[in-house]
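In: The following comprises the amino acid sequence and a computationally predicted model.
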Amino acid sequence: MPEMTFTVQWPDGRIQSCYSPSLVMHDHLAIGQEYSVADFLTRARTALTEASERVKAKFGMYCTSAAEQLHEIEKAAALHSPTSAVRVVAMVPATVSGGAR
């Protein structure tokens, strides 16, 4: 599966590099776009769930790395006001696919 990383900047300026087992993030987020924390969390949850479903369809199991990444995003989001802005800094496909995790 084509994996990718996406980088976000939280309202406090902290940069977070995130993992997705699928390029589906491009369907839900755009580079340079700002989203409210609440909207970003919804979009990330939807995209990472969809990515994990794609892994399950291909490999017969959900992607634990996608679930862990969502957990990390949820923890970071809880530190900020739901109306604060999160900016998508980058979205980069991985150069080598490691398959399901």
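Out: Looks like it came in fine. Keep in mind that this is a model prediction, so the values were computed, not measured.
In: From here on, just use CA atoms for contacts and neighbour counts.
Out: Noted.
In: and the longest strand for the protein?
Out: When every strand of the chain is counted residue by residue (DSSP state E), the longest turns out to be strand 85-93.
In: Packing partners of the helix or strand hosting residue 19?
Out: The secondary structure element spanning residue 19 is strand 15-20 (assigned by DSSP states H and E). The elements that strand 15-20 packs onto, with contact taken as 3 or more CA pairs under 8 Å, 6 or more residues apart in numbering; DSSP states H and E, are strand 4-9, helix 64-77.
In: give me that answer again for 10 Å
Out: Helices and strands touching strand 15-20, as assessed by 3 or more CA pairs under 10 Å, 6 or more residues apart in numbering; DSSP states H and E, comprise strand 4-9, helix 37-59, helix 64-77, strand 85-93.
In: And here is the other one:
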Amino acid sequence: MPAMHFTVRWPDATETRCYSPSLVIKDYFAPGSRYPLPDFMRSVREALHIASERVRAKYGFACSAAMDQLADLEQRAARWGDDPQQHIDLVSFDE
């Protein structure tokens, strides 16, 4: 199963390199695109859950790294709440 990394830029201009055990992230985001924070979080939750379930289907267990990544993103996003005026930039995909 091809894993990938992707880099996001937060409203405060910090960047985070993130992990997905599946390329499904590409179905939800595009490099160079900007997303309202609530939309980004909704999509990344769905994508990382799908990625984790793909691992379960192949190996018989969910991907804890995907869920750890989601927890980290949730924690970072909490700084801005659900403010749709805040945006996340998808900087790059790193396969």
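Out: Looks like it came in fine. Note that the structure is a prediction, hence the values are computed from the model and not measured.
In: Can you pull the TM-score for these?
Out: Here the TM-score of the superposed chains, computed with TM-score structural alignment, normalised by the length of structure 2 as the reference length, equals 0.95; 93 aligned residues with a CA RMSD of 0.7 Å.
In: any idea of the angle the longest strand of structure 1 forms with helix 37-59?
Out: Angle, strand 85-93 of structure 1 to helix 37-59, by axes from the mean of the first three to the mean of the last three CA atoms, to 10 degrees: 20 degrees.
In: List the buried residues of strand 85-93 of structure 1.
Out: Across strand 85-93 of structure 1, burial judged by 16 or more other CA atoms under 10 Å covers 85, 86, 87, 88, 89, 91, 93.
In: Between helix 64-77 and the strand holding residue 19 of structure 1, find me the angle.
Out: The directions of strand 15-20 of structure 1 and helix 64-77 differ by 150 degrees, with the same axes, to 10 degrees as the criterion.
In: who touches strand 15-20 of structure 1?
Out: Residues from elsewhere that reach strand 15-20 of structure 1 (CA atoms under 10 Å, 6 or more residues apart in numbering): 2-10, 25, 44, 47-49, 51-52, 63, 65-70, 72-73, 76, 86-94.
In: In PyMOL, how would I select the buried members of the residues you listed?
Out: What follows is the PyMOL syntax for the buried subset of the contacts of strand 15-20 of structure 1, where burial is set by 16+ other CA under 10 Å:
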select buried, resi 3+4+5+6+7+8+9+10+25+44+47+48+49+51+52+63+65+66+67+69+70+73+86+87+88+89+91+93+94
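In: any idea how far the residue at minimal distance from the centre of structure 2 is from residue 60 of structure 2?
Out: Compute the mean C-alpha point of structure 2, and by CA atoms, centre = their mean the closest residue is residue 44, 4.2 Å away. With distances taken as CA to CA, to the nearest Å, residue 44 of structure 2 is found 23 Å from residue 60 of structure 2.
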